[in-house]
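Undergrad: For reference, the sequence and a predicted model appear below.
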Amino acid sequence: MSAQPTALARRKRLWRISAAFAVLIGLAVYLVVQYVTGGPGAPRCTVQAEGAEGNTEAYEMTPEQAANAATISAVASSRGLPERAVTIAIATAMQESGLRNIDFGDRDSVGLFQQRPSQDWGTVKQIMDPVYSAGEFYRHLAKVPGYSRLPLTVAAQKVQRSGYPQAYAKHEANAARLTGALTGRDGAALTCTQSRPVDDQTGGGATVREKLVREFGPEVLPRTTGAGGRDAAGARSVTVPVRPAGPGTAGTTAQRGWELATWAMAHSADLRIEQISYAGRTWTAADSGKGWQKKPTGSDAAAGRSAGDVRIITAQ
């Protein structure tokens, strides 16, 4: 008579343990997702691009991911590389690190592209520098004959020599959308929101100038500043004259302008950028949820500035 109740109690106990374990697993997954994405209500960057059938397609990421992607794109621009190179690099970083500059990975792999010091990619300190690691990726990619005409998985694998080369393919569509926005291509746009004040971040006008030159190359800014130049060395504002993109690219002057403006938006949190203006539109951190807003007609001329410049204003 006692065996049946005992077996039933054991089954109930096992069911409760299983249910509790499932809840714990679900909670762990939720916490991991919130850690990676920043949690509900966190700042977001969204790419919107026209699909093949004319519909709008969106891809969402964290400001950290957008900033790293913007750096990858800027380094390609400084080298005069085509948009296809950027798409290959961003898709690779999406697969290898989730576009995060991580200091861990398989064996001694680190950084955006999970490059290995033991495989002559550089020191850990060098690889953890996104500008350096992107440059090394492009240096190896440029050695691949006809890489821009190869399938993305093939081109990426020639550089990475991954154990899972086909894994890059699943990122190609989103990488192409993000690349289009970062290179200023028509039909693609990036918007970022900020839900925290920029005053608690490091940055400022001097840091913006330094980062612009380091990522886009010295030609991105005038050689003189202060008296007789565009901006005073310690000013909050940075004026970036828009010139056609470098050799090897097919971008227009307007495309170059949006490339620079979008780069500034992607880095707005870490560089304490409060406002970006270009081509009659303005983005502000305070109203970042509204995206790019039209400026009053003639406001640039009244301030003695060219509407063809990208104007960046940082926090105090």
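TA: Nice, thanks for sending it over.
Undergrad: CA atoms for contacts and neighbours, from now on please.
TA: Noted.
Undergrad: list the buried ones in the host helix or strand of Tyr59?
TA: Using DSSP states H and E, Tyr59 sits within strand 56-61. The neighbour-count check on strand 56-61 (16 or more other Cα atoms under 10 Å) flags 58, 60-61 as buried.
Undergrad: do stretch 180-198 as well
TA: 180-185, 188-194, 198.
Undergrad: now stretch 199-218
TA: By 16+ other Cα under 10 Å, the buried positions in stretch 199-218 come out as 199, 203-209, 211-217.
Undergrad: now, among those, which is nearest to Asp106?
TA: The closest of these to Asp106 turns out to be Glu215 (Cα to Cα; 27.8 Å).
Undergrad: does that closest one really touch Ala70, like I thought?
TA: No: with contact defined as Cα atoms under 8 Å, Glu215 does not reach Ala70; the gap is 9.4 Å.
Undergrad: Just the closest of the buried residues of stretch 199-218 to Trp292, please.
TA: Closest to Trp292, out of all of the buried residues of stretch 199-218 and judged by Cα to Cα, is Val208, at 20.2 Å.
Undergrad: any idea how far that closest one lies from Glu274?
TA: 12 Å (Cα to Cα, to the nearest Å).
Undergrad: Got another one to weigh against that:
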Amino acid sequence: MRFRWFVALGLVAAGVLVATTLRDRTPLRSEFCVAEVGTVRAQVDLEQGQWSALMAAVAQRRGLSPRATTIAIATAFQESKIHNIDYGDRDSLGLFQQRPSQGWGSIEQVTDPLYAIGAFYDALVKVEGYGSMEITEAAQRVQRSAFPGAYAQHEDYARALASTLRGYSPAEFTCQINPTGGGSLTAVKRDVTAAFGAIEVTTNGDEAAYPLSGKSADVKARGWAIAHYLVGNASNLGISTVSFGNRQWDAADSDEGWTPRSGVDSDIVRVSTN
């Protein structure tokens, strides 16, 4: 009889353990980012979203047009699928398959996305009239590809990503992620500064705030550019929430995208880490 009681108690304990484990285990989501503009739904993986966001931020810091961002994203789509790859034709490397032997920089430089993006824009702005060219023509002037017409196939996705990541399509760029924790506001602020340049930021506990000033339309676009950038980097930076205006993105509920929040805070982007 005593043995039966031990068996029964063991089964109950095992059942409680299994139930607790199943209750605490959040099913893994598929991870991706989406930009929706009009009828275009541009879905990309997290790395593609991260580097597209960086292309947009660097262009904004340099005072370049959203079209420059579109050209950069379309080019990277064709050259590397917007992945920072360490292989390519001959010595081609990185996002844009830039070749050290052709003067683009060292191996370490062209595989550093921040450097590679800057080098691409350096070359693009030397193309006279690039802003009024067909995107595929402007990209070809920089890249001198053996397949010059290939860039055109990525224009719709590139435009949608550029429009959202430059802040002109509010709350239309989001990422669905599995939160990993371990985020650091210090790392977030360092990353944002590298991308956008020195911008005002204040810190309170585990939250950083980016207050914006200027004309209303400019503030709205810059705010959404920063907010979308933070969401695009939420997975690798351990970001838990991002808010701007009357919308908020939560890593824990990232499958819901941007959701309404009470009150209006139209001139401050807020970000917190786990």
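TA: Noted; the coordinates are in hand. Computed from a prediction, not measured in an experiment: that's the story for all the values here.
Undergrad: still on that earlier bit, so which of the buried residues of stretch 199-218 of the first structure are in helices?
TA: Cross-referencing these against helices under DSSP state H gives 205-209, 211-216.
Undergrad: which residues touch Pro130 of the first structure?
TA: Contacts for Pro130 of the first structure (Cα atoms under 8 Å, 6 or more residues apart in numbering) come out as 68, 71-72, 101, 111-112.
Undergrad: before we move on, the earlier item: any chance of the ones in helices among the buried residues of stretch 199-218 of the first structure in CSV with distance to Gln126 of the first structure as columns?
TA: What follows is these, written out as CSV (distance: Cα to Cα, whole Å):
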residue, distance to Gln126 of the first structure
Gly205, 25
Ala206, 23
Thr207, 20
Val208, 21
Arg209, 21
Lys211, 16
Leu212, 19
Val213, 18
Arg214, 14
Glu215, 15
Phe216, 18
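Undergrad: Kindly state which residue of the first structure is aligned to Tyr157 of the second structure.
TA: In the first structure, Tyr157 of the second structure lines up with Asn174, judged by TM-score structural alignment.
Undergrad: mind checking the SS state of that match?
TA: Classification of Asn174 of the first structure using DSSP: H, G, I helix; E, B strand; the rest coil returns helix.
Undergrad: what do you get for the one 5 residues further on?
TA: On the three-state scheme (three-state DSSP), Thr179 of the first structure is labelled helix.
Undergrad: Measure how buried the closest residue to it other than its chain neighbours is and give me the count.
TA: Spatial nearest neighbour of Thr179 of the first structure, chain neighbours left out: Thr87 (5.7 Å); criterion: Cα to Cα, 6 or more residues apart in numbering. The tally of other residues near Thr87 of the first structure (other Cα atoms under 10 Å) stands at 26.
Undergrad: got the contact list for the aligned partner of Gly80 of the first structure in the second structure?
TA: Using TM-score structural alignment, the equivalent of Gly80 of the first structure in the second structure is Gly63. Residues in contact with Gly63 of the second structure (Cα under 8 Å, 6+ apart): none are found.
Undergrad: repeat for Ile85 of the second structure
TA: Counting by Cα under 8 Å, 6+ apart, Ile85 of the second structure has contacts 93-95, 111.
Undergrad: hmm, try it at 10 Å
TA: With contact set as Cα atoms under 10 Å, 6 or more residues apart in numbering, Ile85 of the second structure has these partners: 79, 92-97, 111.
Undergrad: just the helices in the second structure please.
TA: 2-24, 46-61, 66-80, 107-110, 113-124, 135-143, 155-165, 185-196, 216-232, 234-237.
Undergrad: between the third one and helix 113-124, how many degrees?
TA: The directions of helix 66-80 of the second structure and helix 113-124 differ by 120 degrees, with axes from the mean of the first three to the mean of the last three Cα atoms, to 10 degrees as the criterion.
Undergrad: quick one, helix 66-80 of the second structure and helix 46-61 angle?
TA: Using the same axes, to 10 degrees: helix 66-80 of the second structure against helix 46-61 is 150 degrees.
Undergrad: quick one on the thing from earlier: redo the helices of the second structure as CSV? Include distance to Gly88 of the second structure.
TA: Listed next are the helices of the second structure as CSV, based on distance: least, Cα to Cα, whole Å:
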stretch, distance to Gly88 of the second structure
helix 2-24, 43
helix 46-61, 18
helix 66-80, 9
helix 107-110, 12
helix 113-124, 15
helix 135-143, 14
helix 155-165, 22
helix 185-196, 26
helix 216-232, 26
helix 234-237, 25
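Undergrad: To Gly245 of the second structure, which of these lies closest?
TA: For the helices of the second structure, the distance to Gly245 of the second structure is smallest for helix 216-232, at 8.3 Å, taking Cα to Cα.
Undergrad: Check which residues of the closest one are buried.
TA: Residues of helix 216-232 of the second structure classed as buried: 219-232 (neighbour count, 16+ other Cα under 10 Å).
Undergrad: State the pair within the buried residues of stretch 180-198 of the first structure that is farthest apart.
TA: The distance between the two most remote of those (Cα to Cα) is 28.4 Å, for Arg185 and Val198.
Undergrad: Need the overlap of contacts for Val208 and Glu274 of the first structure.
TA: Joint contacts of Val208 of the first structure and Glu274 (Cα under 10 Å, 6+ apart) are 236-237, 268, 312-314.
Undergrad: Of those, which is the nearest to Pro244 of the first structure?
TA: Nearest to Pro244 of the first structure among those, counting by Cα to Cα, is Ile312 at 19.0 Å.
Undergrad: The closest one pairs with which position in the second structure?
TA: Applying TM-score structural alignment, one finds that Ile312 of the first structure aligns to Val271 in the second structure.
Undergrad: quick one, what contacts the residue lying closest to the match of Tyr157 of the second structure once chain neighbours are set aside?
TA: Counting by Cα to Cα, 6+ apart, Tyr59 is the residue found nearest to Asn174 of the first structure once chain neighbours are left out, at 6.4 Å. Shown in contact with Tyr59 of the first structure (Cα under 10 Å, 6+ apart): 45-49, 173-175, 177-178, 190.
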